[in-house]
Structure formats: structure tokens, C-alpha cells
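Colleague: can't give you the sequence, but here's the structure:
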């Protein structure tokens, strides 16, 4: 039995990542493997973590967002604004500072339930630390532009 075009196996990943042929990657082949199996499949680099965190915001998956937020800056809880529609992600740059530190600059677009469009332009900082059986990347903080 094949998957229908609207099945989760065929849904393009919200992060917008594309393959070598410039076709959108589906959720399961992209951020889904990190978001849905965080314990066993950590994001391999800061950009992949940033993209998967954007996807988790789109899908309102607070557990993943909190688990990938560095303990030094992580909030106790995370609430989502009702009615927000995420419109897209544009990764502007990525910088590997050393083996355990990186930055990713991105613009995320959203529309509120009142129809107001906004852009979040941030240079985010990430750190990689040993965590159990894996080295994991964590979001630390960011500077808004």
C-alpha cells in the first residue's frame, strides 16, 4: 500500500530543507527523525538542530524544544501563541566556531491569529556537550536583528 500525498510520509518538512535535486525533503527524512526520536537520534550539527527546533515550533512540540535548550538558559515552561501560522524559514548563514560551538543566522516568518505578519531574525548560538550515549547540540541563546 503506498502513502497518499497527504500522509505524514509525504508531508514536506516545515524547515524547508531540500535535497540535491532541489526537491523538498519530507518530514520523516528531515527533522522528523530528530524531533520524533530525540533520545536515539540527536541532530548532527547546529544547523540541523536549529531547523528541527523551527519544525518543533511549527508543530507545537514543547518537549523537544525544552530538551534541546541548554540548561543554563532553558525556561521552565514554554507556551505557544494561539493561532500563529508559521510561514517559512530562511537560513542566512552558519558558522562553526570550533568542534563544540556554532552559530546559525536565520529568518523565520509567522502570521498571528489577527493576521499580523512578523519576522524573527536571529543569530543563534549553539553548544555541543556529552549527554548520555551521545554528544548533543543545544540551543543556548541568540541575538535578534
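Modeller: In hand now; what should we look at? Everything quoted here is computed from the prediction, not taken from an experiment.
Colleague: please make it C-alpha for all contacts and neighbour counts, starting now.
Modeller: Fine.
Colleague: so where do the strands sit in this structure?
Modeller: 85-98, 101-111, 117-131, 134-144 (DSSP state E).
Colleague: use this one as the comparison:
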């Protein structure tokens, strides 16, 4: 019996993170491991895109090992549609920690919603990773 082909995940033409670039040239490069995020905001954007395209491997890889869940349960009725960066602290190329406040817009079974969070990021093994966040309404 021949091996079963891996399913090919469709990728959006424009990047879900909100920057005016094609997904393959923007967050897709981080998801494929071709480069690493140089700032906490870039990691935040790439993680939003990973949720949008259901890239579990990238999400887990970019999560701090002390707070990382064993897996991601993607809700098939939830679609991430837009990201607004509201602010942040530190998190630059030479920082070791930072925060990013964002609002993520989604639809859940056709109904619009939003998630607002102030996320904390740190450097771990020389790479930016998501540590945790405070969700607000």
C-alpha cells in the first residue's frame, strides 16, 4: 500500500496578520521556519495568522514551554478574520521581554466577535515566545 498523501492546507493570498503582504512572504516564512520573529509584535502577528490557518505546530513551537498546552483544539465554527494591534511595551529586537495589546476579530458560526488581550512575550533559547496574556472584555 502506498503512503497516504498529506493534506495541503490552503493559504490566504494576503496575510491574516493585517500587514499589506502576501501570506507566503509575511507570516508564512515564520510558520515554515525560514526565519524567526525579530520583535514581540511580529511574533504576535504570526501567531494570529497561525490561528487563522490552523498551524498547530507553529503555535506550539512559539509558546513558552512552561505555559504551552499539549495541543490546540481548533473550533471548526470559528474563523479569525482581522487583527488590530493596540499597543505594547518593550519587545524590540534587543529586548528580552515585551507585551503586545491586541484586538482579534472573529466570526463564530457566522456571528462576529472579538477577543482583546494584553499578551506577554519573552525570549527563550534566543527566540521570542508567547508566555501568557490577560484577556479583557
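Modeller: Looks like it came in fine. The structure presented is a predicted model; accordingly, all values stated were derived computationally and were not measured.
Colleague: that older thread, turn the strands of structure 1 into a markdown table, columns for distance to residue 11 of structure 1 and mean neighbour count.
Modeller: Shown next, in a markdown table, are these (distance: least, Cα to Cα, whole Å; neighbours: other Cα atoms under 10 Å):
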| stretch | distance to residue 11 of structure 1 | mean neighbour count |
| --- | --- | --- |
| strand 85-98 | 15 | 15 |
| strand 101-111 | 19 | 19 |
| strand 117-131 | 24 | 17 |
| strand 134-144 | 26 | 18 |
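Colleague: redo the ones you listed as JSON lines? Include distance to residue 54 of structure 1.
Modeller: Conversion of these to JSON lines gives the following (distance: least, Cα to Cα, whole Å):
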{"stretch": "strand 85-98", "distance to residue 54 of structure 1": "8"}
{"stretch": "strand 101-111", "distance to residue 54 of structure 1": "8"}
{"stretch": "strand 117-131", "distance to residue 54 of structure 1": "11"}
{"stretch": "strand 134-144", "distance to residue 54 of structure 1": "12"}
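Colleague: just tell me which of the ones you listed ends up closest to residue 79 of structure 1.
Modeller: strand 85-98 (14.8 Å; Cα to Cα).
Colleague: that closest one: how far from the chain's middle?
Modeller: 9 Å (Cα atoms, centre = their mean, to the nearest Å).
Colleague: list the helices and strands it packs on?
Modeller: Packing partners of strand 85-98 of structure 1 (3 or more Cα pairs under 8 Å, 6 or more residues apart in numbering; DSSP states H and E): helix 46-58, strand 101-111.
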